[in-house]
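Asker: got a predicted model here, sequence first, then my questions.
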Amino acid sequence: MKKNSYISLLILVISLFSRISAAQENLIQNISARSIISLNGRWNYIIDPYENGYYDYRREAFDQSKSGTGGYFDDKKQEDKSELLEYDFDHSPTLAVPGDWNSQVEKLDLYEGTIWYRNKFTAAPKQGKRYFLYFGAVNYEAHVYLNGKKLGMHKGGFTPFQFDITDRLRAGENSVVVKADNTRKKEEVPTINTDWWNYGGITRDVFIAETPASYISDYQIQLSKGSMGQIEGFIQLSGAEKSQKVTVEIPAAGIKTIVKADTSGRALIKLAVNNLEYWSPESPKLYDVTISTSNDHISDKIGFRSIVTKGKDILLNGKPVFLRGISIHDENPLIAGRARSEGDLRMLLTWAKELNCNFVRLAHYPHNEQMVRLADEMGLMVWAEVPVYWTIAWDNPETYKNAEAQMSTLITRDKNRAAVIVWSVGNETPLSDSRYRFMSNMVTHVRSMDNTRLVAAALEVHRKGFEVIVDDSLGEKIDLASFNEYGAWYWGGTPKELSKYHFNIKYDKPVVITEFGGDALAGFHGDEDTRWTEEYQEALYVSQLNMLSKIDGLRGMTPWILADFKSPRRPHPLYQNFYNRKGLYSETGKKKKAFFILKKFYDDTEKKYNTKSYGASK
């Protein structure tokens, strides 16, 4: 190739990448409240384990070629009988969206790799409006094309993303194609090794949202850090008309204020309030909040509460609270696969309420936005987490950038939800200098984005005999002494031996046990020394709760886990069959015996806190 031709091609490729990377907009707050066209439904799909639809036989990407064509994303039809075309979306089978592919098609149960999705829809774009193509989640790497042209790429199996398609949306028929790839990779977040099913596909809602040309793109309206009498936040405008007056109203609280956005479109708000009804699990008050400009209007339901720590106490609205929690995966145990609808999500949170929980740990990744909104409505405090899980590529700058981006998206999406009281930066990450730098930087980043909530992680612990030592240096950076422990399960011994354990916790902070538990196959019975029986799990919970109650500063727990869930790490043919059986509910919705042990403990704990027999820190 001649030098000038090579340079021209290089400039073309760089230009193409620049256009693609610029196509993705910052996440729009409360985007589902806009006028939307739902793209949920049946999408045609093509299985592509060799990625023939993306690469040519020289392993060069079609969408990075000079023509930018040749891949499945072209969604071509055979124009004459001599034309060679080796794919056909129109005659391909369909998958439900939202939904994972593993649970919908038997031959895809264990499939990891690429699947192409195609959906045709009709649109009637209006002059003076902007349009965004939104995905609630695609696991894991998504390449998105509209009418044969690439919009961009997104990594992260549990975070939402969107593209501005204003200039590419056609009046009439349109074709959107998604290359979804759930291949596990060492340098990604999460990494190769997890303890949950790697469900692939377009697992959450897809829609097109319409906004005015200049619009309200983001806002945060919450109580100031540590304050019970001041609302603080911002409104961000986007588009050509950024410097506008913005009206914020909370009618039920008698609040109406007008602020002016600066030339960057940002308007700061700070309001003194004295008659708010605070959000709490007992009274999950949500206010109707409206934000408007001369050409845009958005409504939201927002609760107001304060969450801080003081010594070894967690204070909700200034009062000590015990976090009666449970861990939850984003999976419907009754119908295999990722949770697909509000009904699935409401069922899981209702089960948590039946345990008398006031707190849920949404593990180990961002859950559906609707899950968090339901928690707001139902009065359940939330621990929200990103999948910095086990052994991440700590020294890889791109891995950190990915983790930070997922954390940023989670905070951006859920920062107005009163239910969220904890941002978690990771789970069970092994100690090293590079890990400490990685995690410390994550904590700093979280605090820079949101200083109104607690920051935590499931810390690493180690043991000397029956002494459990909590001295992970990351504990200095976070607000809780939070950690997992598996006495009488992975740590050996039996439930009777749990009384021998004692805890050496370095930090003078509230203690939250983020995991404990053991497996039980529902309906399998025996004595309490026989593993896998409901009686063993029941005895484990009795002994665990007795042991943990002796910890000075115990202020909460999220046992592992609400319901049995699928995991490729669990192959035992009799007791597991690729399920993690630590659930208090079985995959058929049956309550195991341990359920009633935890519920009684939570009932008793609630009474103790109501009668203030738990001493608050002086």
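Answerer: Nice, thanks for sending it over.

Asker: okay, CA-based contacts and neighbour counts for the rest of this
Answerer: Noted.

Asker: nearest residue to the middle of this structure?
Answerer: In the chain, the centroid-proximal residue (Cα atoms, centre = their mean) is Pro366; its distance is 0.6 Å.

Asker: if we look at the strand or helix carrying Ser543, which residues are touching it?
Answerer: For Ser543, the host element (DSSP states H and E) is helix 534-548. Helix 534-548 has contacts (Cα atoms under 8 Å, 6 or more residues apart in numbering) with 487-488, 494-496, 498-499, 501-502, 517-531, 554, 592-594, 597-598, 601.

Asker: let's see which of those residues end up in helices.
Answerer: Mapping the contacts of helix 534-548 onto helices (DSSP state H) picks out Lys593, Ala594, Ile597, Leu598, Phe601.

Asker: now, of the residues you listed, which are buried?
Answerer: Buried by 16 or more other Cα atoms under 10 Å: Lys593, Ala594, Ile597, Leu598, Phe601, out of the ones in helices among the contacts of helix 534-548.

Asker: show me the contacts for the second one.
Answerer: Counting by Cα under 8 Å, 6+ apart, Ala594 makes contact with Glu534, Gln537, Glu538, Ala539, Tyr541, Leu584.

Asker: here comes the other one, which I'd like you to weigh against the first:
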Amino acid sequence: MKRVCILLLGAFLFSLCEAKEIPLLSNIYGRSYISLNGKWNYIVDPLENGYYGYRLTPKKNGFFLNEKVKTSSSNLIEYNFDTAQSMDIPSDWNSKDESLFFYEGTVWFKRDFDTRKKAGMKYVLYFGAVNYNAKVYVNGRKVGEHEGGYTPFNFDVTKYLIDGHNFVVVKVDNKRHPEGVPTVNMDWWNYGGITRDVLLAEVPEIYIEDYQIHLAKDMSGYISGWVKLDTTLSLQNIEFEIPELQLKEFLRTDSSGKATFHLQAQPELWTPEKPKLYDVVIRYNKEVLKDEIGFRTITTKGRKIYLNGNPIFLRGVSIHEEAPFRQGRAWSKEDAVTLLSWAKEMGCNYVRLAHYPHNEHMIRVAEKMGLMVWSEIPVYWTIQWKNKKTYGNAKRQLHDMIYRDKNRCCVIIWSIANETPHGKDRDYFLSSLSKYARELDNSRLISMAMEVTKAVDNVNELKDNMHKYVDILSFNQYIGWYRGTNESCRDMKWKIPFEKPVIVSEFGGGALQGKYGDKTERWTEDYQEELYIQNLKMLDRIEGLSGLSPWILVDFRSPRRQLPGIQDFFNRKGLISSWGIKKKGYFVMQRYYKNKAGLY
């Protein structure tokens, strides 16, 4: 009873001084850390009894205390993490527990771990992603919470840890809300859980918080950037080195704790054919942070895209974060290698990672494999355009996407939306996001997936006020699937009244792998094959066509797709089945990209 009282008092006192998220540790995998991946105990809590009392007020003795049941005690405890089921983390509960296949709500997770704190060090608890709302507790004390299912976050938990045994509890809630980003209507599975790596990083009391390194945009022959400490100390010495380029510079921080540099250099430029990366070393006091950085330029002029000053055609494909060879959320480096190898084999030099920021392994593997990347936030279909909180949520996710991957040269496009309806409120919302993205990073291109859904006299015209705020005009179209037939492609014409490059960000149709028939029979591989043949002939007629990312590389789970015996809760537009078997349409794209590669 005494222990319970102490826990309750501690929880109450610490609730008064709850920690907040701290700025994300850049390059988490270059830090000193222990992994908290592995078996976590979990409790399903559909009524949130572990958080609210029967009057729906937050409890002071919720599941986060991880109280122990003792036969000699009269204290009533109606949960027990130690005897609860366990689940591998990272993962999603929908694919790991068949009883939770359709579940949306709250699940509590608990992990025990041991640590020995070192004097003069800080400890940062890092989550790659939790979908969708996470409340995090360490040793029964709340350290903070995070909203958003696809971006990383971390907390300074130094004062919450003790030497020896510790435990972390996370309340995960993936219920969809009208004001959320994404909102309640979506065409992919709302996988719930701790879906990416959980790490406990050890950093010095004053540490390297963030940095950016890139080719100087308007200074040929220079590498520019900055390094920032987690404090506002000035006149601190930071050593910056790229050994292969024989660059070594001693930097001094300003009053904000930031040191900038412009160094003369002629690095070999990163290309899909030769994805050159340089070892970079940053030192501050005893802290040494290493990364691999590539250098390239990406620009547009007229209706063309230029990589390193050379015109390029983006031979791409769209990808969801769906695990290959199993169902569930993809999260590992091995998943990334499998998915991106299939794209490379198809002839891709580019991938559209839809419809949210994918895990960091996907970005880093793409960079090493020579694949350019379109990265996107889940402003998807219709959201609450007038809601200031919704805008703040989208803005935060945009910030976090750019913050994490700003040093990854493979990322060439930040995308701010997908298939959104036209309107004044939407235009203001999205144009504001576009301006904000440019403030954060003006070295990349801005785009979004627009729509072309109607034709007048077989002429499809792109009309969208957002054309003023993007560098590339991208749109989705589904002639042969949602409108018209495959034969319709032969007569369709395209009018793009703006002098900007064009990417067809989605096209395609569904096919059940292994189902064959006449090329006019839907759901057969033959129909999908013919759709791709006719669509490619049609799209090649678009003036300024600079890239394609057909929908989609692999079949993926979606609750919208219910047709028994065909869809079975899968979107079947994949060029590859969820079990890794290539459909006939895959080889149409492979031949097309082989021919395109010879032209650029």
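Answerer: Cool, got the structure. Quantities reported herein were computed from a predicted structural model and do not represent experimental measurements.

Asker: tell me how they score on TM after superposing.
Answerer: The TM-score (TM-score structural alignment, normalised by the length of structure 2) is 0.96; 588 aligned residues with a Cα RMSD of 1.5 Å.

Asker: that older thread, could you measure the corresponding residue of structure 2 for the residue nearest to the centre of structure 1 against Trp374 of structure 2, distance?
Answerer: Counting by TM-score structural alignment, Pro366 of structure 1 lines up with Pro357 in structure 2. Distance of Pro357 of structure 2 to Trp374 of structure 2, given as Cα to Cα, to the nearest Å: 9 Å.

Asker: what's the answer for Thr453 of structure 2, then?
Answerer: From Thr453 of structure 2 to Trp374 of structure 2 the distance is 23 Å (Cα to Cα).

Asker: which one's more surrounded, the two?
Answerer: More crowded of Thr453 of structure 2 and Trp374, by other Cα atoms under 10 Å: Trp374, with 25 against 15.

Asker: element containing that one?
Answerer: Secondary structure from DSSP H and E places Trp374 of structure 2 in strand 372-376.

Asker: just tell me what Lys274 of structure 2 corresponds to in structure 1.
Answerer: Counting by TM-score structural alignment, Lys274 of structure 2 lines up with Ser283 in structure 1.

Asker: ok, and the closest non-adjacent residue to that match?
Answerer: Spatially, and ignoring its direct neighbours in sequence, Ser283 of structure 1 is nearest to Gly379 (6.9 Å; Cα to Cα, 6 or more residues apart in numbering).

Asker: can you show me the strands along the stretch 251-400 of structure 2?
Answerer: 258-264, 278-284, 287-293, 298-301, 304-307, 310-312, 314-315, 318-319, 350-353, 372-376 (DSSP state E, counting those that start in this stretch).

Asker: equivalent range in structure 1 for the third one?
Answerer: Following TM-score structural alignment, the aligned partner range for strand 287-293 of structure 2 in structure 1 is 296-302.

Asker: quick one on the thing from earlier: the helix holding Ser543 of structure 1 vs structure 2, average offset?
Answerer: Mean deviation of helix 534-548 of structure 1 relative to structure 2 after superposition (mean Cα distance after the TM-score superposition for structure 1): 0.5 Å.

Asker: what range in structure 2 matches that helix?
Answerer: The aligned range for helix 534-548 of structure 1 is 525-539, by TM-score structural alignment.

Asker: Gln127 of structure 1: which of the contacts of Ala594 of structure 1 is nearest?
Answerer: Proximity to Gln127 of structure 1 was ranked across these by Cα to Cα; first place goes to Leu584, at 54.1 Å.

Asker: which residue lies farthest from the center of structure 2?
Answerer: Ser72 (48.7 Å).

Asker: any idea how far Phe63 of structure 2 is from it?
Answerer: Ser72 of structure 2 is 21 Å from Phe63 of structure 2, where distance means Cα to Cα.

Asker: do Gln85 of structure 2 as well
Answerer: 15 Å.

Asker: spatially nearest residue to Asn44 of structure 1, not counting backbone neighbours?
Answerer: Nearest residue to Asn44 of structure 1, sequence neighbours excluded (Cα to Cα, 6+ apart): Thr94, at 4.2 Å.

Asker: residue in structure 2 paired with that neighbour?
Answerer: Thr94 of structure 1 maps onto Ser86 in structure 2, with residues paired by TM-score structural alignment.

Asker: cool, His445 of structure 1 as well?
Answerer: So, by TM-score structural alignment, His445 of structure 1 is matched to Tyr436.

Asker: now do Tyr501 of structure 1
Answerer: Aligned counterpart of Tyr501 of structure 1 in structure 2: Met492 (TM-score structural alignment).

Asker: wait, its match sits on Val456?
Answerer: No. Using Cα atoms under 8 Å, Met492 of structure 2 makes no contact with Val456, being 9.8 Å away.

Asker: who has more neighbours, those two?
Answerer: Regarding Met492 of structure 2 and Val456, a neighbour count based on other Cα under 10 Å identifies Met492 as having more, with 18 against 9.

Asker: ok, and for stretch 240-255 of structure 1, which residues are buried?
Answerer: Residues of stretch 240-255 of structure 1 classed as buried: Lys242, Ser243, Gln244, Val246, Thr247, Val248, Glu249, Ile250 (neighbour count, 16+ other Cα under 10 Å).

Asker: which residue in structure 1 aligns with Gly508 of structure 2?
Answerer: By TM-score structural alignment, Gly508 of structure 2 lines up with Gly517 in structure 1.

Asker: so who does that match touch?
Answerer: Counted by Cα under 8 Å, 6+ apart, Gly517 of structure 1 has contacts Tyr486, Trp489, Gln537, Leu540, Tyr541, Pro559, Trp560, Ile561, Lys582.

Asker: what do you get for Glu239 of structure 2?
Answerer: With contact taken as Cα under 8 Å, 6+ apart, Glu239 of structure 2 is in contact with Lys248, Glu249, Phe250, Leu251, Ile282, Arg283, Tyr284.

Asker: how big's the offset between whichever strand or helix holds the first one and structure 1?
Answerer: The secondary structure element spanning Lys248 of structure 2 is strand 247-252 (assigned by DSSP H and E). Here the mean offset of strand 247-252 of structure 2 against structure 1 after fitting is 1.2 Å, by mean Cα distance after the TM-score superposition for structure 1.

Asker: with that, I have no additional questions.
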